[in-house]
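Participant: Next come a sequence and a model predicted from it.
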Amino acid sequence: MTTPASSSDPRQGAFWRATTVVYWFVVVECCFLLAAAPGLAGVLLLERHPSNIPLYALCLVPLGPAFAAAVSTMAARASADETNVWPRYWRAYVRNLVDVLWVWIPALALATVLGTTVAFGASVGVDLFFGGAAIVLLVALALWSSHALVIASFFRFRARDIARLALYYLAAKPLVTLGAASYLVLAIALVTFGSDWMLALAAVVFAALAGANARPMIADVRARFTTDAE
């Protein structure tokens, strides 16, 4: 029996593509929430007070690897089988865990010092200039961390090489850096005017934005600093 000429692969239809996109977003978000659960629980229980900055930093440790795995998983959506999202995320999580933590934990430690300086500098007599410098450094650190997490999501480099590349691309790819600044501002606004839960539930959206925004940087890293087609 022959297949009618009018029949077509349902996976080519608009409805199928739309539901596949939703499926990827939902599954990756669930994976992220599960991987980041210990840290998210702590963040949601902590009072929003500057004295809790070190505890916030500690709670954010699991979020780095969870977010990095979401970035690399969402970046593969266009070319991957739509049924293998769950195992793909956890393979990415395990593969990148150590590399991500090597850059994420020092970034959090430095952010704790800078954040504490900004929060309590005036009360302990820190000069206004140093308070302003701490804010500038915090912004630069956030942008650097965004680049570093994305690079660690896609490549198996040494921690110091990831750090150097992330610093280099802050200036080498200004549009990528500007894009990172845009979604970081959006994340801050979401927490400030909404809640921590809202940001957590939107994590997969930010992961997709981060991966899409970083495509020029990733392509340049692959072309200039790798010897294979990974």
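Facilitator: The structure has been received and is ready for your questions.

Participant: C-alpha only now, for contacts and for neighbours.
Facilitator: Noted.

Participant: Give me the next element, helix or strand, following the helix ranked longest in the chain.
Facilitator: Among all segments of the chain classified by DSSP state H, the helix with the greatest residue count is helix 85-120. Next along the chain after helix 85-120, taking DSSP states H and E as the criterion, comes helix 128-154.

Participant: Tell me the buried residues in that following helix?
Facilitator: By neighbour count, with 16 or more other C-alpha atoms under 10 Å as the criterion, the buried positions of helix 128-154 are 131, 134, 137-138, 140-154.

Participant: same for that helix, what does it pack against?
Facilitator: Here helix 128-154 touches helix 63-75, helix 85-120, helix 159-172, helix 174-193, going by 3 or more C-alpha pairs under 8 Å, 6 or more residues apart in numbering; DSSP states H and E.

Participant: residues in contact with the third one?
Facilitator: Here helix 159-172 makes contact (C-alpha atoms under 8 Å, 6 or more residues apart in numbering) with 99, 102-103, 143-145, 147-148, 151-152, 176-177, 217.

Participant: Among the residues you listed, which one lies nearest to residue 186?
Facilitator: Minimum distance to residue 186 across the contacts of helix 159-172 is 13.3 Å, recorded for residue 143 (C-alpha to C-alpha).

Participant: check contacts around the residue nearest the centre of the chain.
Facilitator: Among the residues of the chain, the one closest to the centroid is residue 67, at 4.5 Å (C-alpha atoms, centre = their mean). Taking C-alpha under 8 Å, 6+ apart as the criterion, residue 67 is in contact with 32, 203, 207.

Participant: Give me the neighbour count for residue 110.
Facilitator: Around residue 110 there are 15 other residues, counting by other C-alpha atoms under 10 Å.

Participant: do residue 85 as well
Facilitator: Other residues near residue 85 number 21, with proximity taken as other C-alpha under 10 Å.

Participant: hmm, back to that, just the helices and strands packed on helix 128-154: most buried one?
Facilitator: Of all the helices and strands packed on helix 128-154, helix 63-75 carries the top mean neighbour count, a mean of 27, counting by mean count of other C-alpha atoms under 10 Å.

Participant: how big is the angle separating that helix from helix 128-154?
Facilitator: Regarding helix 63-75 and helix 128-154, their directions subtend 50 degrees when assessed with axes from the mean of the first three to the mean of the last three C-alpha atoms, to 10 degrees.

Participant: for comparison:
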Amino acid sequence: MNDLVAAQRQFGTGPLSRVAAIVYRLIVVELLLLAGVLPGLVPALLLARDPSNIPLYALCAVPLGPALSAALYALAQHRPDITDLNPAADFWRGYRTNFGGTLRLWLPLLAGLTVVAVNLAYFDAAGVPTWWAVLLVLIAVAATVWGGTALVITSLFAFRTRDVARLAAHFLTRTPSTSLGVLALTVVAAGTTAYTSEAVLALAGSVLTLLLLRTSRPMTTAIEKEFVR
């Protein structure tokens, strides 16, 4: 009996099982993430890449926030035991739990970035100084990094929206490795979309989400120690 229990334990937690567990979770989360963003992905693929369509692209990105939050939650629940996996249930639990809180952060962020993008797209026609464009770019970068960290916080912790916003702003400089990681992933995502398509980015969604979760670990560890009781 002891040998049987030991064999079952080794099967569930051995190196090969751990690799299989994370691969399985990534595949399931990827499929569910695609399902979550599909209402926005399909029309985004049909839109012409013209500055006049920037507000429509922003509307297409609305489903991305809750779906990405659910993916972060599901990947954070990962257990190395292949006999104890239920990523689909974790994903939908995260989707339901974080839906409202995510949209309260995601919608204002999209609206602000849309305004900046439209201003930059028609910058020459506006006839404003060059330094104004530089300022807009800096604002967009800071807002994007803040939004990425806020999304991680609201996906993994049960804080009020205003507390999430404050914590995200606090950790912009408190954990620079997290901020730089979010910025790097944003550049990768933007470059992938610009040089290929939104579909290619979507197919790598679960891997990029896992990287976002890993690069945010210094921040989430600090939050667990200092703000969670």
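Facilitator: Good, I have the coordinates. Predicted, not measured: the structure shown is a model, and the values here were computed from it.

Participant: care to give me the TM-score?
Facilitator: Comparison of the two superposed chains (TM-score structural alignment, normalised by the length of structure 2) gives a TM-score of 0.92, and 227 aligned residues with a C-alpha RMSD of 2.0 Å.

Participant: is it possible to export the helices and strands packed on helix 128-154 of structure 1 to a markdown table including distance to residue 9 of structure 1?
Facilitator: As requested, those are exported to a markdown table (distance: least, C-alpha to C-alpha, whole Å):
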| stretch | distance to residue 9 of structure 1 |
| --- | --- |
| helix 63-75 | 24 |
| helix 85-120 | 21 |
| helix 159-172 | 42 |
| helix 174-193 | 37 |
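
Participant: how far is stretch 94-105 of structure 2 from where the chain is centred?
Facilitator: In terms of C-alpha atoms, centre = their mean, to the nearest Å, the gap separating the centre of stretch 94-105 of structure 2 from the centre of its chain is 13 Å.

Participant: Ignore what I typed, I meant stretch 22-39 of structure 2.
Facilitator: Between the mean C-alpha location of stretch 22-39 of structure 2 and the chain-wide mean there is a distance of 13 Å, by C-alpha atoms, centre = their mean.

Participant: got it, and stretch 84-96 of structure 1?
Facilitator: Going by C-alpha atoms, centre = their mean, the spacing between the C-alpha centre of stretch 84-96 of structure 1 and its chain's C-alpha centre is 15 Å.

Participant: Of the contacts of residue 67 of structure 1, which are reproduced in structure 2?
Facilitator: Cross-checking the contacts of residue 67 of structure 1 against structure 2 gives 32, 207 as conserved contacts, using both residues aligned by TM-score structural alignment, their matches' C-alpha atoms under 8 Å.

Participant: can you redo the contacts of residue 67 of structure 1 as a markdown table with distance to residue 163 of structure 1 and neighbour count?
Facilitator: Formatted as a markdown table, the entries for the contacts of residue 67 of structure 1 read as follows, by distance: C-alpha to C-alpha, whole Å; neighbours: other C-alpha atoms under 10 Å:
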| residue | distance to residue 163 of structure 1 | neighbour count |
| --- | --- | --- |
| 32 | 24 | 26 |
| 203 | 23 | 24 |
| 207 | 20 | 25 |
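
Participant: which among the contacts of residue 67 of structure 1 gets closest to residue 158 of structure 1?
Facilitator: So of the contacts of residue 67 of structure 1, ranked by how close each gets to residue 158 of structure 1 (C-alpha to C-alpha), first place is residue 207, at 22.6 Å.

Participant: Which residue in structure 2 aligns with that closest one?
Facilitator: Under the alignment (TM-score structural alignment), residue 207 of structure 1 pairs with residue 209 of structure 2.

Participant: Check the secondary structure at its match for me.
Facilitator: Three-state assignment for residue 209 of structure 2 (DSSP: H, G, I helix; E, B strand; the rest coil): helix.

Participant: how far away is it from residue 151 of structure 2?
Facilitator: Residue 209 of structure 2 sits 11 Å away from residue 151 of structure 2 when distances are taken as C-alpha to C-alpha, to the nearest Å.

Participant: What residues of stretch 1-13 of structure 2 count as buried?
Facilitator: Buried residues in stretch 1-13 of structure 2, defined by neighbour count with 16+ other C-alpha under 10 Å: 11, 12, 13.

Participant: so residue 43 of structure 2 sits right up against residue 60, yeah?
Facilitator: Yes - at 6.9 Å, residue 43 of structure 2 and residue 60 qualify as touching, with contact defined as C-alpha atoms under 8 Å.

Participant: The two: which has the busier surroundings?
Facilitator: Set side by side, residue 43 of structure 2 and residue 60 show more neighbours around residue 60, with 19 against 13, by other C-alpha under 10 Å.

Participant: Residue 135 of structure 2 versus that one, what's the distance?
Facilitator: Using C-alpha to C-alpha, which is the criterion applied here, residue 60 of structure 2 is 26 Å from residue 135 of structure 2.

Participant: What of residue 65 of structure 2?
Facilitator: 26 Å.

Participant: got it, and residue 11 of structure 2?
Facilitator: Using C-alpha to C-alpha, we find residue 11 of structure 2 at a distance of 55 Å from residue 135 of structure 2.

Participant: for residue 30 of structure 2, same thing?
Facilitator: Here the distance between residue 30 of structure 2 and residue 135 of structure 2 works out to 36 Å (C-alpha to C-alpha).

Participant: Please apply the same query to residue 143 of structure 2.
Facilitator: Summarising the geometry, the distance separating residue 143 of structure 2 from residue 135 of structure 2, computed by C-alpha to C-alpha, is 12 Å.

Participant: Specify, as a residue range, where stretch 114-125 of structure 1 falls in structure 2.
Facilitator: Stretch 114-125 of structure 1 falls opposite residues 116-127 of structure 2 when the two are matched by TM-score structural alignment.

Participant: What is the equivalent residue in structure 2 for residue 98 of structure 1?
Facilitator: Residue 98 of structure 1 maps onto residue 100 in structure 2, by TM-score structural alignment.

Participant: what stretch of structure 1 lies opposite stretch 159-177 of structure 2 in the alignment?
Facilitator: The counterpart of stretch 159-177 of structure 2 in structure 1, counting by TM-score structural alignment, spans residues 157-175.
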